[in-house]
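> Give the three-dimensional model of this entry:
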Amino acid sequence: MSRVLGVIGGMGPAATVAFLQRVQALTPAGGDADHIRVVMDLNPQVPDRNTRPGEAEAVLGEMASGLKTAGAQVLAMPCNTAHAQGAGIRAAGLPFIDMIAATADAAVDATIGGGARRIGVLATPGGEALYQAALAERGAEAVLLAGEDRAAFMAAVYGVKRGDRGPEARAEMRRLARALAAAGAEALIAGCTEVPLLLAAGDVDLPLTDSAEVLARACVEACLEGAASSVG
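This next block holds a predicted model:
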C-alpha cells in the first residue's frame, strides 16, 4: 500500500490544484484504488512568505502537524518560496520532500548531455535566494531577472493569484523567459508554482524545468516506492 501524501497548499490555490492534477496524472494506476491517498490543507491565509517569514513558518508548522494527525506519512508543499520556512514543517517529524533540491538537480541535468552551468530562475525574491544557494552547491550559477523585469514578474504572479491567466499574462512570462536567455541562461527553472500556469516548455527555446512537475514526480516515487533521494 502506498504511503499517504500530505500536501501543504494554498500558496496559491490555483497552483495547488494544478499540482494535485499532476500527481494524479503521473501516478501509474489501473483504477481508483491504485492512486495515492492525499490529505491536503489548502490554506490561502498563510502569511506572506516574502514579507512575514516568521509568522508563515509558525502557520506552516501547524499545518504540517495537522496533516500528520490526519494520517499523512510524507509531506510536500507546492510553493518554492515557503521552503525557506522548511524547518517549521520538518518539526512535525515526517519526511518532507525538498522541492528546491529536486528541481535544482533536474535543472543542472536538463541540457543535452547534462551539466548546465548558467540557469535562469523565474522566482520570487525568496525563491531566487533558495535557488541561488542550491545551484551554487551543484556548481551552477543562477541567472536572475534584473531591474523592472523583477517587478513585472511579481505582477504576473499576483495576477495568476487573482485569476489572470490570459494571453497578455502568458506573453509577459514568455518575454521574461527570453530576457533570462538573453542574459546567458543555458536552461530555465520555473521556480514559482504560478509560472507553469503561464509558461509551457514549448514556449521557450531553452530546456525548462518545472518545479511543480518535479515535485509531483518525487511525491509519486516517495509514496509508491517508500523512499526518494530528495526526502528528508
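
> Only C-alpha atoms from now on, for both contacts and neighbour counts.
Fine.

> So for the helix or strand encompassing Ala155, what gets flagged as buried?
Taking DSSP states H and E as the definition, Ala155 sits inside helix 148-161. Across helix 148-161, burial judged by 16 or more other C-alpha atoms under 10 Å covers Asp149, Arg150, Phe153, Ala156, Val157, Val160, Lys161.

> Relative to Leu197, which of those residues is nearest.
Closest approach to Leu197 among those (C-alpha to C-alpha): Val160, at 7.8 Å.

> residues touching the closest one, list them.
Residues counted as contacts of Val160 (C-alpha atoms under 8 Å, 6 or more residues apart in numbering) are Ala14, Glu194, Leu197.

> Helices along this structure, start to end?
Remark: helices assigned in the chain by DSSP state H are 13-26, 53-69, 86-90, 99-108, 125-137, 148-161, 167-182, 211-225.

> Residues in contact with the shortest one: which ones?
Identification of contacts with helix 86-90 by C-alpha under 8 Å, 6+ apart yields Glu57, Ala58, Leu60, Gly61, Glu62, Met63, Ala64, Ser65, Phe96.

> Mind listing what's buried along it?
Gly86, Gly88, Ile89, Arg90.

> Columns distance to Gly30 on top of the residues you listed, output as a markdown table?
Listed next are the buried residues of helix 86-90 as a markdown table, based on distance: C-alpha to C-alpha, whole Å:
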| residue | distance to Gly30 |
| --- | --- |
| Gly86 | 34 |
| Gly88 | 37 |
| Ile89 | 33 |
| Arg90 | 33 |
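
> run this one through as well so I can compare:
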Amino acid sequence: MRTAPRRIGLLGGITWHSTLEYERLLHEGVAAALPGRSADLAIRHYEWGAIERAQAEGDWDGLAARFGDDARWLVDGGAEAILICANTMHLVADRVQEAAGVPVIHIVDEVAGAARAAGLERVALLGTGFTMRMPFYRERLASHGVEALVPPEPRLTEVHALIYERLARGIVDDAGRALMREATAELLDAGAQGVIAGCTEIPMVMTAADVEVPYLDALALHADAAVRFALSD
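I've put the predicted structure just below:
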C-alpha cells in the first residue's frame, strides 16, 4: 500500500455544501487507510452563482471550456486525477477529460457499478432538471445495463426547484424531505428497484434511512472511487 496518497484535483463549488462533503469523505477515507495522513487535494472552487447563471442560459460550451482549462490548471499543480463535484456537470466530463490528460473519475460509472453490484436493472433517478431531462446520465447508465426512470411533470420541475431554490442555498426543511419521499415512492410504484441520489445535494433531505430499497448516493460512491484511486499504486 502507498504510504502517501496521490493528489486529487477537485472542480467544486457546485454547490459549496456538497464540495465540503466531498472533502470530508476524501480525508476520512485516506485517514482510515493511512492513519495520521489526510487526502492530498488541489481545489478549484467556483462561485456558485456564476455556474447557475451559465447553466440557466444553456452555455454548456462555455462551461466545458472553463472546466477544461481549470482541470488542466489542477493537473499542472500536481493532480493525478480529476473529480467534477456535481452530477449535472458530468455533461461536460468528456471534454474535461480531453483537456486534463489524466483520469476524470466519472460519477455515473460509479453509480452504475453500485447498481449492478446490488442486482438492480431499473432505478429511480432524482437530480436536477438538467440531469433528469437530458440524456447524458441515462444513456451512460444504459451503457452499463441499468435503466433509469425519472419523474413525470410537474414532479420533475418540483424536484429541480427544490434543489436550486432551497438546497443550493442551504435551506433544509420537512417540506423538502416530504417531496423527495413522494417522488421516490412514485418511481418505485412505476417499477424502479432502487433510487439514485443523482444530485450531490439530495442527501441533505433524503438518505438510505428514508427508503426501504437500495439507495445509491452518487456523491459518496464518487468520493469512495477517488479514495481508491488516491491509494492505488
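
> Could you give the residue range in structure 1 aligned to stretch 212-222 of structure 2?
Stretch 212-222 of structure 2 lines up with residues 205-215 of structure 1 when matched by TM-score structural alignment.

> Please say which position in structure 2 Gly71 of structure 1 maps to.
Aligned counterpart of Gly71 of structure 1 in structure 2: Gly78 (TM-score structural alignment).

> List the contacts of its match.
Shown in contact with Gly78 of structure 2 (C-alpha under 8 Å, 6+ apart): Arg7, Ala42.

> So it versus Gln97 of structure 2, what's the distance?
16 Å (C-alpha to C-alpha, to the nearest Å).

> Alignment lookup: Leu156 of structure 2 to structure 1.
With TM-score structural alignment as the criterion, Leu156 of structure 2 lines up with Arg150 in structure 1.

> What count of nearby residues applies to Asp61 of structure 2?
Using other C-alpha atoms under 10 Å, Asp61 of structure 2 has 12 neighbouring residues.

> How much space separates the closest residue to Ala64 of structure 2 other than its chain neighbours from Gly62 of structure 2?
Using C-alpha to C-alpha, 6 or more residues apart in numbering and skipping residues adjacent in sequence, the residue nearest Ala64 of structure 2 is Val92, 5.4 Å away. Distance check for Val92 of structure 2 against Gly62 of structure 2: by C-alpha to C-alpha, it reads 10 Å.

> Looking only at neighbour counts, state which of the two leads.
Neighbours were counted for Val92 of structure 2 and for Gly62 using other C-alpha under 10 Å; Val92 has more, 18 against 12.

> Stretch 37-51 of structure 1 spans what distance, first to last residue?
Counting by C-alpha to C-alpha, you get 33 Å between the two ends of stretch 37-51 of structure 1.

> Just to check, Val39 of structure 1 is in contact with Leu5?
Yes: at 6.3 Å, Val39 of structure 1 counts as touching Leu5 under the criterion of C-alpha atoms under 8 Å.

> what touches both of these two?
Taking C-alpha under 8 Å, 6+ apart as the contact rule, Val39 of structure 1 and Leu5 both touch Ala72.

> Counting neighbours, go ahead and name the busier of those two.
Per other C-alpha under 10 Å, whichever of Val39 of structure 1 and Leu5 has more neighbours is Leu5, with 23 against 19.

> residues contacting the residue mapped onto Ala92 of structure 1 from structure 2?
Aligned by TM-score structural alignment, Ala92 of structure 1 pairs with Ala100 of structure 2. Going by C-alpha under 8 Å, 6+ apart, Ala100 of structure 2 touches Gly68, Asp69, Ala71, Arg72, Val75, Ile82.

> Which position in structure 1 pairs with the first one?
Aligned by TM-score structural alignment, Gly68 of structure 2 pairs with Gly61 of structure 1.

> how many other residues sit next to its match?
Gly61 of structure 1 has 20 neighbouring residues, counting by other C-alpha under 10 Å.

> Kindly report the same for Arg3 of structure 1.
Residue crowding around Arg3 of structure 1 was assessed by other C-alpha under 10 Å; the count is 20.

> What of the one 3 residues further on?
By the measure other C-alpha under 10 Å, the count of residues near Gly6 of structure 1 is 27.

> For the aligned residue in structure 2 for it, give its distance to Gly113 of structure 2.
Aligning on TM-score structural alignment places Gly6 of structure 1 opposite Gly9 in structure 2. Distance, Gly9 of structure 2 to Gly113 of structure 2, by C-alpha to C-alpha: 22 Å.

> what do you get for Ala175 of structure 2?
To Gly113 of structure 2, Ala175 of structure 2 is 32 Å away according to C-alpha to C-alpha.

> The two: which has the busier surroundings?
Ranked by neighbour count (other C-alpha under 10 Å), Ala175 of structure 2 and Gly113 place Gly113 first, with 17 against 11.

> What distance do you get for the more buried one to Arg95 of structure 2?
For Gly113 of structure 2, the distance to Arg95 of structure 2 (C-alpha to C-alpha) stands at 22 Å.

> got it, and Arg166 of structure 2?
From Arg166 of structure 2 to Arg95 of structure 2 the distance is 30 Å (C-alpha to C-alpha).

> Val159 of structure 2 too?
In this view, Val159 of structure 2 and Arg95 of structure 2 are 28 Å apart by C-alpha to C-alpha.

> burial measure for the nearest residue to Leu162 of structure 2 once chain neighbours are set aside, as a count.
Among residues not flanking Leu162 of structure 2 along the chain, Gly176 sits closest, at 6.6 Å (C-alpha to C-alpha, 6+ apart). Residues lying near Gly176 of structure 2 (other C-alpha under 10 Å) number 21.

> show me what contacts the alignment partner in structure 1 of Gly176 of structure 2?
Taking TM-score structural alignment, Gly176 of structure 2 has Ala169 as its aligned residue in structure 1. Going by C-alpha under 8 Å, 6+ apart, Ala169 of structure 1 touches Ala156, Gly159, Leu198.
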